[in-house]
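# Sequence first, predicted model second:
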Amino acid sequence: MARIKICGITRVDDALAAAQAGADAIGLVFHPGSPRAVSIEQARTIVAALPPFVTTVGLFVDAEQATIQAVLAQVPLDLLQFHGDEPDDFCQGFNRPYIKAVRVRPGDDLNALAAKWPGACGILLDSYKPGVPGGTGETFDWSMIPSQRSWRLILAGGLQAQNVRQAIDQTAPWAVDVSGGVEANKGIKDIAKINAFIHEVKRV
């Protein structure tokens, strides 16, 4: 079964709802420009409330090394997610496994792009939208994803309960990542949508 990450969590109740519904991971956004950004104190409170076996993922966009280290010193994150232009050696410098987000444009060679981050434990494919590092709420052309690949695919971009089964059937990802597709408002999750999304993933 594809693993499930619910990203853009800003409240303890939403994190617990995701965990109780069966999410494998939750995402905490540390990019100040995002409407889903959390403070270090918010993140600490959310992580402390989680039950065991839920992976905590911290999302950064071209953050300074010192900024990331300051977060890690105060928030026990399991995994890092980089959404900017961070090279592989930078991403590997924090003693944590990491995933690298790639915003897909028409004509991209995704195997060649994935090869730029050999240290990544997964490559997250998201939709490209100028000036928006992630969370676009838009899908991209899944037929661009190579069926033969040596990297673990995490599929994102416009996923919701209504299309996630088709997405999994077509792309066979290791995991799916959703944010806007399970929200009532940006940063505020909808428990019914979370449950419906996870139910559809488990049906595949």
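Sure, I can see it. Numbering: from 1, shown residues only.
# from here on, contacts and neighbour counts on C-alpha atoms
Will do.
# and whichever strand or helix holds residue 20, how far from the chain's centre?
In the assignment (DSSP states H and E), residue 20 maps to helix 12-21. Offset of helix 12-21 from its chain centre (Cα atoms, centre = their mean, to the nearest Å): 16 Å.
# another structure for you, compare them:
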Amino acid sequence: MSRTRVKICGTTSAEDALLAQDAGADAIGLIFASISKRRVDVAAARRISLALDPSFGRIGVFLDASLDEVLRTAHEARLSAVQVHGEVGDAFLDVLLNFWPVLRALRPGDEIPTPRTGLSLLFDAAKPGGGVPFDWRSVPFPAGAWLAGGLSPENVCEAMTLLRPFGVDAVSSLERGPGRKDPARVRAFVEQSRRFDGERFLSS
């Protein structure tokens, strides 16, 4: 039985990145969208990436970025995968998939792209990072997809029980303030996710 992946998004410092790694998460999210209060620049993202174990996931989060910007940033920041929000066409995804695994972020009601090798789907709330879950029953949730949008230590097991996602992703519920992680909440989120996996294994 595969383990659910856990991503701690909106990471802005090496200290918080190492916290996520030490807590047992699988990846962090580094946000490059200019509208985000958790945005990091390329130099900061590179420092964070280099502080981590090379096998630990470093996922860059982009909103309506040009292909050249994503390619350049992913290379310079030493990312291991990219997550794209906004208007993204098939040709855009095909080029990215030549270089990195891609998480395609979708909101409820968005069209699901054609499956491709290296492409995963991430279902998020209409306002990413807003801390409010969407109706988990409102989307056709395919096997192998990630879930984000308002997840917290308090509700992640419920979400996992309902949808059985490949991965779970949290931001605002794990913070003391925008971009500043709460260590106890980060650890609790990872622990609750792992507890669900353990109970699922015992009941199978």
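Sure thing, it's come through. Remember, it's a predicted structure, so these values are computed and weren't measured experimentally.
# Any idea what the TM-score is?
With the length set by TM-score structural alignment, normalised by the length of the first structure, the two chains reach a TM-score of 0.88; 191 aligned residues with a Cα RMSD of 1.5 Å.
# hang on, the earlier thing: counting contacts, what elements does the helix holding residue 20 of the first structure pack onto?
When contacts are defined as 3 or more Cα pairs under 8 Å, 6 or more residues apart in numbering; DSSP states H and E, helix 12-21 of the first structure packs onto strand 25-29, helix 40-49, helix 191-203.
# against the second structure, where does the last one fall?
Meaning helix 191-203 of the first structure. Under TM-score structural alignment, helix 191-203 of the first structure corresponds to residues 183-195 of the second structure.
# Sort out which residues of that stretch are buried, please.
Residues of stretch 183-195 of the second structure classed as buried by neighbour count (16 or more other Cα atoms under 10 Å): 183, 185, 186, 187, 188, 189, 190, 191, 192, 193, 194.
# Report the mean deviation for that stretch after fitting onto the first structure.
Superposed on the first structure, stretch 183-195 of the second structure shows a mean distance of 0.5 Å to its aligned residues (mean Cα distance after the TM-score superposition for the first structure).
# Alignment lookup: residue 162 of the first structure to the second structure.
Residue 162 of the first structure maps onto residue 154 in the second structure, by TM-score structural alignment.
# what's the answer for residue 181 of the first structure, then?
So residue 181 of the first structure corresponds to residue 173, using TM-score structural alignment.
# do the same with residue 139 of the first structure
Under the alignment (TM-score structural alignment), residue 139 of the first structure maps onto residue 133.
# which stretches of the first structure form strands?
Taking DSSP state E as the test, the strands found in the first structure are 3-6, 25-29, 55-60, 79-82, 98-104, 122-127, 153-155, 175-178, 183-185, 188-189.
# Onto which residues of the second structure does the first one map?
Counting by TM-score structural alignment, strand 3-6 of the first structure lines up with residues 5-8 of the second structure.
# Now do that stretch: everything it contacts.
20, 25-29, 166-171, 186, 190, 193 (Cα atoms under 8 Å, 6 or more residues apart in numbering).
# 6 Å instead?
With contact meaning Cα atoms under 6 Å, 6 or more residues apart in numbering, stretch 5-8 of the second structure is reached by 25, 26, 27, 28, 167, 168, 169, 170.
# Could I get those residues in CSV, plus columns for neighbour count?
Formatted as CSV, those follow (neighbours: other Cα atoms under 10 Å):
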residue, neighbour count
25, 25
26, 19
27, 22
28, 28
167, 20
168, 26
169, 24
170, 26
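# hang on, the earlier thing: now the strands of the first structure as JSON lines including distance to residue 145 of the first structure?
JSON lines is the format used below for the strands of the first structure (distance: least, Cα to Cα, whole Å):
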{"stretch": "strand 3-6", "distance to residue 145 of the first structure": "18"}
{"stretch": "strand 25-29", "distance to residue 145 of the first structure": "23"}
{"stretch": "strand 55-60", "distance to residue 145 of the first structure": "23"}
{"stretch": "strand 79-82", "distance to residue 145 of the first structure": "20"}
{"stretch": "strand 98-104", "distance to residue 145 of the first structure": "10"}
{"stretch": "strand 122-127", "distance to residue 145 of the first structure": "9"}
{"stretch": "strand 153-155", "distance to residue 145 of the first structure": "9"}
{"stretch": "strand 175-178", "distance to residue 145 of the first structure": "14"}
{"stretch": "strand 183-185", "distance to residue 145 of the first structure": "27"}
{"stretch": "strand 188-189", "distance to residue 145 of the first structure": "29"}
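# Could you give the number of residues near the aligned partner of residue 65 of the first structure in the second structure?
Aligned counterpart of residue 65 of the first structure in the second structure: residue 67 (TM-score structural alignment). Per other Cα atoms under 10 Å, the neighbour tally for residue 67 of the second structure reads 14.
# for residue 48 of the first structure, same thing?
Residues near residue 48 of the first structure, counting by other Cα under 10 Å: 11.
# and if you look at residue 174 of the second structure?
26.
# That one reaches residue 186, doesn't it?
Yes: assessed by Cα atoms under 6 Å, residue 174 of the second structure is found in contact with residue 186 at 5.5 Å.
# rewinding a little: for residue 81 of the first structure, find the nearest of the helices and strands packed on helix 12-21 of the first structure.
Shortest distance between residue 81 of the first structure and those, using Cα to Cα, is found for strand 25-29: 8.7 Å.
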